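Q: only geometry, no sequence info:
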């Protein structure tokens, strides 16, 4: 984890793209990304637990909060990776994960990020046959997920989910 001083010198991006374990594994592999935290955003319940979010009752999405150095990687480049790393055309679903907690979402932290995200979404549409359903919403309170969700792939590479879902995704993206 980064110190508050380190975080202050970086930019923040927050994305929802299905299970946060998969999203975290992708973005942790990119040069310029300094830290990725799995958590919850976009719901009504304060301090939700994984159990509450996974039941779909809180309104939160599973998200990753990404701290990055904009001198090394741009927000636009992060968005390019987002579009390539999940299916933004399926409403409230990524693979076998179904529910609003798995929705495709970009939570922007500034008007500039909103503008870049909207332009990126429009450009990315040409990559897909179906309409992109990714929501672009102002960032709200971020609730960090429980410790066992952090660095999940790095710490659990031999787990069946990591072997059957995350590893093939990373290989497809040439990140492993």
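A: Perfect, I can see it now. The model shown is predicted, which means the values in this text are computed figures rather than measured ones.
Q: C-alpha only now, for contacts and for neighbours.
A: Will do.
Q: start to end distance for stretch 152-165?
A: Length of stretch 152-165, first residue to last, CA to CA, to the nearest Å: 13 Å.
Q: included below, for side-by-side comparison, is a second structure:
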């Protein structure tokens, strides 16, 4: 897969972010762990690498989903652990990512703090935590933190949701308000 079909996303717990992007049409693979940005002394932050088919879902759509499913306007105390970022893998992704965020700003009352920064390094999480939500949908963490984000996904981005994927979980289209 070429680098143009891969993007890093961070801003929330990597279990949450993994579940969101695993639930989308056009997403081929989500690798969950920690990303380090190039030219950044902040170190590693929880994030995912999303490999996607741009003929099925665009980079702009991925960024829109990302901004709406984490606190992209909040400088909270956990930002060093949960950096709000789009990690680019090549220079061709920088301008489209920044432009997407600029265009999406009108959907948010407060300024978006999400940074577009170059990817440097990735550490995959321990195998026991991979595919966390889809292996453990009934765990209290999943019910409390991931289910509400998946409901946002279903309510705001249903055309991008892989219905087959979410049909096997406790969140279904029929639970939408």
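A: Looks like it arrived, so ask away. As the structure is a computational prediction, the values presented were derived from the model and not from experiment.
Q: now the TM-score, please.
A: Remark: TM-score between the superposed chains equals 0.80 [TM-score structural alignment, normalised by the length of structure 1]; 154 aligned residues with a CA RMSD of 2.2 Å.
Q: quick check: buried residues in stretch 66-80 of structure 1?
A: 66, 67, 68, 69, 75, 78, 79, 80 (16 or more other CA atoms under 10 Å).
Q: and what of stretch 143-153 of structure 2?
A: In stretch 143-153 of structure 2, counting by 16+ other CA under 10 Å, buried: 146, 147, 149, 150, 151, 152, 153.
Q: show me the strands in structure 2, by range?
A: 6-10, 27-37, 44-52, 85-88, 115-124 (DSSP state E).
Q: out of the ones you listed, nearest to residue 133 of structure 2?
A: strand 27-37 (11.6 Å; CA to CA).
Q: which other helices and strands does the closest one contact?
A: helix 14-22, strand 44-52, strand 115-124 (3 or more CA pairs under 8 Å, 6 or more residues apart in numbering; DSSP states H and E).
Q: compare the ones you listed and give me the one nearest residue 32 of structure 2.
A: That would be, of those and by CA to CA, strand 44-52, which comes in at 4.5 Å.
Q: what do we get in structure 1 for residue 84 of structure 2?
A: Under the alignment (TM-score structural alignment), residue 84 of structure 2 pairs with residue 104 in structure 1.
Q: residue 88 is in contact with that match, correct?
A: Yes. Using CA atoms under 8 Å, residue 104 of structure 1 is in contact with residue 88, at 5.8 Å.
Q: joint contacts of those two?
A: Here residue 104 of structure 1 and residue 88 have 17, 133, 134 as joint contacts, going by CA atoms under 8 Å, 6 or more residues apart in numbering.
Q: quick one: stretch 147-165 of structure 1 aligns where in structure 2?
A: Stretch 147-165 of structure 1 covers residues 127-145 of structure 2 once aligned (TM-score structural alignment).
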